[in-house]
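Engineer: pasting the structure only:
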C-alpha cells in the first residue's frame, strides 16, 4: 500500500483528496478501500491505462457555452458521471450512505446504492430523491431475501437494479486477509433485518461463500442461505428478475463481446463494463481495454455504462470518447466521504465538474454528445484479441 503524505495545502485534484482522506482511516479500512485482488495488477492498470490515450485539442471553436449534462431515466443530470455503488459508507462517517445521497442530490448527480449499504435503501432514497435511482444487487442462494430487497427498492422509487454479474465468489484480497478485516460493532447492514437470518459478509476473510469454493462438504449446507449464489445464468436469472420487478435490469460486470451478446439476448436494459474495481480477478483486462469490445458488440442496442480507475475528468472524457454512455466513479466518493462527510463528497464533485468543463473547452466540444473517438489518439497498441 502507498505511504500517504501529509494533507496538501489545497485540494485541487482527486489525488489530493485521496492523500488527505485515507490517512484518517484505520489501516484495515484504508486497505479495504484501496486494495484489490491478488497482486493488484488489474487494480493498477485500471487507472494507468488511461495514460495510453491522448486528447486531440481543437481550437477556434466557440466554447463560450458548454453543456455537460446527460440524460438517465428520461431525467437530465449535471454530468454523465454517477456514484458507483460501494459498501459500508458508515466506515467513513456516521451518516453513511445518507450523506452520500445528500451530496448526489445537491449537485444533481446519479447515485448507485450497494446491497451492503449501512443505511436502509428507503432512507437513502429519501435523502437522495431523484439522484438515488439504482440499487446494486447481489443474488443470494436464499432467493426470498433477494426478492424482498428488489420489491422494497421498487416500492421506494428506484428505477433500476444493477445485477452484479462478476461475483460468483469474492476475489482473493490479500490486504483484507492480512488485516483480518471485520466491520466494527457500530456498522450494520442497513438493508437486512434479523428476521432474514444471518447475511454472509462476502468481503470478510471468514466468508462462508469463499470457504465453500474449496470445501465441497460445505456447499450443500449453504443452499437456501444468505450467501452469494454462484449458479446464476443469463437464461435463468434475468427472466426470474423480470418476473418480480418492472424496474430496469442492468448487468454490471460485463467485460467481453460474448457476454455483451448474452446479456442483450437475455433482455437487460444496460450493459455495465466493470471489473469490480480490480477487486475480483487479478491480471484480467482493465475496464478501459474492455470498453471498445463491449461497445462494438452492443451496436447501440442498449446503453453501455463504465467504471474502473476513474480519478480525473480526463478519464471520464476518454471513456465517453471510446463509447461509454455513462461513467461511474467509486473510490473518489469514499475519499470525499472520509475527508469531510457530505461536504467532502461535494468537493469531489466540484473537482470533476470543473475539470470536465475545462477539458471540453480545450477539445472544442460543447456538449457530451460531441465527445467521440475522433477526439483521441492511442500511443501504442497494447492489447490484442487472440
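Structural biologist: Nice, I can see it. Please read these numbers as outputs of a predicted model, since none were measured by experiment.
Engineer: all contacts plus neighbour counts: C-alpha atoms, from now on.
Structural biologist: Will do.
Engineer: going along the chain, name the strands of the stretch 1-150 of the chain.
Structural biologist: 53-55, 70-72, 75-77, 81-83, 110-113, 132-137 (DSSP state E, counting those that start in this stretch).
Engineer: can you say which of the ones you listed is packed in most?
Structural biologist: Ranked by mean neighbour count, the strands of the stretch 1-150 of the chain are led by strand 110-113 with a mean of 27 (mean count of other C-alpha atoms under 10 Å).
Engineer: structure two is appended below for comparative analysis:
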C-alpha cells in the first residue's frame, strides 16, 4: 500500500485495494446485479439515518503520521466478559447471499481470524447452526428483533441458545 500511495507503483496487486466507502460503492456497482445493489444502497423509511450516517462519516478526517513512534499499543478490549483484539466487530447484514454464495460464513471466518465479534442478522441467508459449525469456538452474537408474534421470537431465542 505504501508503494502504491507514495511511490506511484500502480501495476501491482496492491493497487487494486479499496481505500474508501465511495470506492467500495463504485466497485459494487460494477459487480452486483441491480436488485442487490439497490437493496444494499437503501435505508429504511425516508432514509434519514442513512443521510445522517453519511454526513457524520464525511466529517471524519484521518491524518496519517508516517514513521511516527507508537511504542507498544493494543486495541484489545473485554466486552461482556469476552476478550477481543479490537473494539469493533462485524455487524449484522441481511441477505448476504445476494452478494456471494459463501456470504455470512465467510464473514464469520473473517471475524474469527481478526479476533472480533460476529453478529448474525435476524434476516440472515444462513442458519445460526451453520454459523455455529463454521466458527464453533468463537463468540457469536445474534441480532434479535422483538416480534409481535412472541412465540416466533421465543423460537429464535431458543435456536440461538442451542447454537
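Structural biologist: All right, it came through fine. Just so we're clear, the structure is a prediction, and the values are computed from it rather than from any experiment.
Engineer: hang on, the earlier thing: tabulate the strands of the stretch 1-150 of the first structure (CSV), appending distance to residue 152 of the first structure.
Structural biologist: Shown next, in CSV, are the strands of the stretch 1-150 of the first structure (distance: least, C-alpha to C-alpha, whole Å):
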stretch, distance to residue 152 of the first structure
strand 53-55, 42
strand 70-72, 21
strand 75-77, 22
strand 81-83, 21
strand 110-113, 13
strand 132-137, 10
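Engineer: neighbours of the aligned residue in the first structure for residue 35 of the second structure, how many?
Structural biologist: For residue 35 of the second structure, the aligned position in the first structure is residue 28, judged by TM-score structural alignment. If you count neighbours by other C-alpha atoms under 10 Å, residue 28 of the first structure ends up with 18.
Engineer: do the one 10 residues further on as well
Structural biologist: Counted with other C-alpha under 10 Å, residues neighbouring residue 38 of the first structure total 19.
Engineer: what of residue 313 of the first structure?
Structural biologist: Each residue near residue 313 of the first structure was counted by other C-alpha under 10 Å, and the total is 22.
Engineer: over to residue 97 of the first structure?
Structural biologist: Residue 97 of the first structure has 33 nearby residues by other C-alpha under 10 Å.
Engineer: just tell me what it corresponds to in the second structure.
Structural biologist: For residue 97 of the first structure, the residue aligned by TM-score structural alignment is residue 104.
Engineer: give the contact list for the closest residue in space to that match that isn't next to it in sequence.
Structural biologist: In space, and not counting its chain neighbours, residue 104 of the second structure is closest to residue 96: 6.4 Å by C-alpha to C-alpha, 6 or more residues apart in numbering. Going by C-alpha atoms under 8 Å, 6 or more residues apart in numbering, residue 96 of the second structure touches 103, 104, 124, 125.
Engineer: for residue 96 of the second structure, give its distance to residue 121 of the second structure.
Structural biologist: Residue 96 of the second structure is 10 Å from residue 121 of the second structure, where distance means C-alpha to C-alpha, to the nearest Å.
Engineer: what does residue 107 of the second structure give?
Structural biologist: 12 Å.
Engineer: can you tell me what part of the second structure stretch 304-322 of the first structure aligns to?
Structural biologist: By TM-score structural alignment, stretch 304-322 of the first structure lines up with nothing in the second structure.
Engineer: burial count for residue 124 of the second structure?
Structural biologist: 18.
Engineer: isn't it up against residue 91?
Structural biologist: No: with contacts counted by C-alpha atoms under 8 Å, residue 124 of the second structure stays clear of residue 91, the gap being 11.7 Å.
Engineer: need the helices for the second structure, in chain order.
Structural biologist: 2, 21-31, 34-41, 48-58, 103-114, 128-134, 150-162 (DSSP state H).
Engineer: and the residue nearest the centre of the second structure, what does it touch?
Structural biologist: Central residue of the second structure (C-alpha atoms, centre = their mean): residue 90, 3.7 Å from the mean position. For residue 90 of the second structure, the contacting residues are 107, 111, 116, 117, 118, 119, by C-alpha under 8 Å, 6+ apart.
Engineer: that one matches what in the first structure?
Structural biologist: Residue 90 of the second structure maps onto residue 83 in the first structure, by TM-score structural alignment.
Engineer: so stretch 250-258 of the first structure corresponds to what in the second structure?
Structural biologist: Going by TM-score structural alignment, stretch 250-258 of the first structure lines up with nothing in the second structure.
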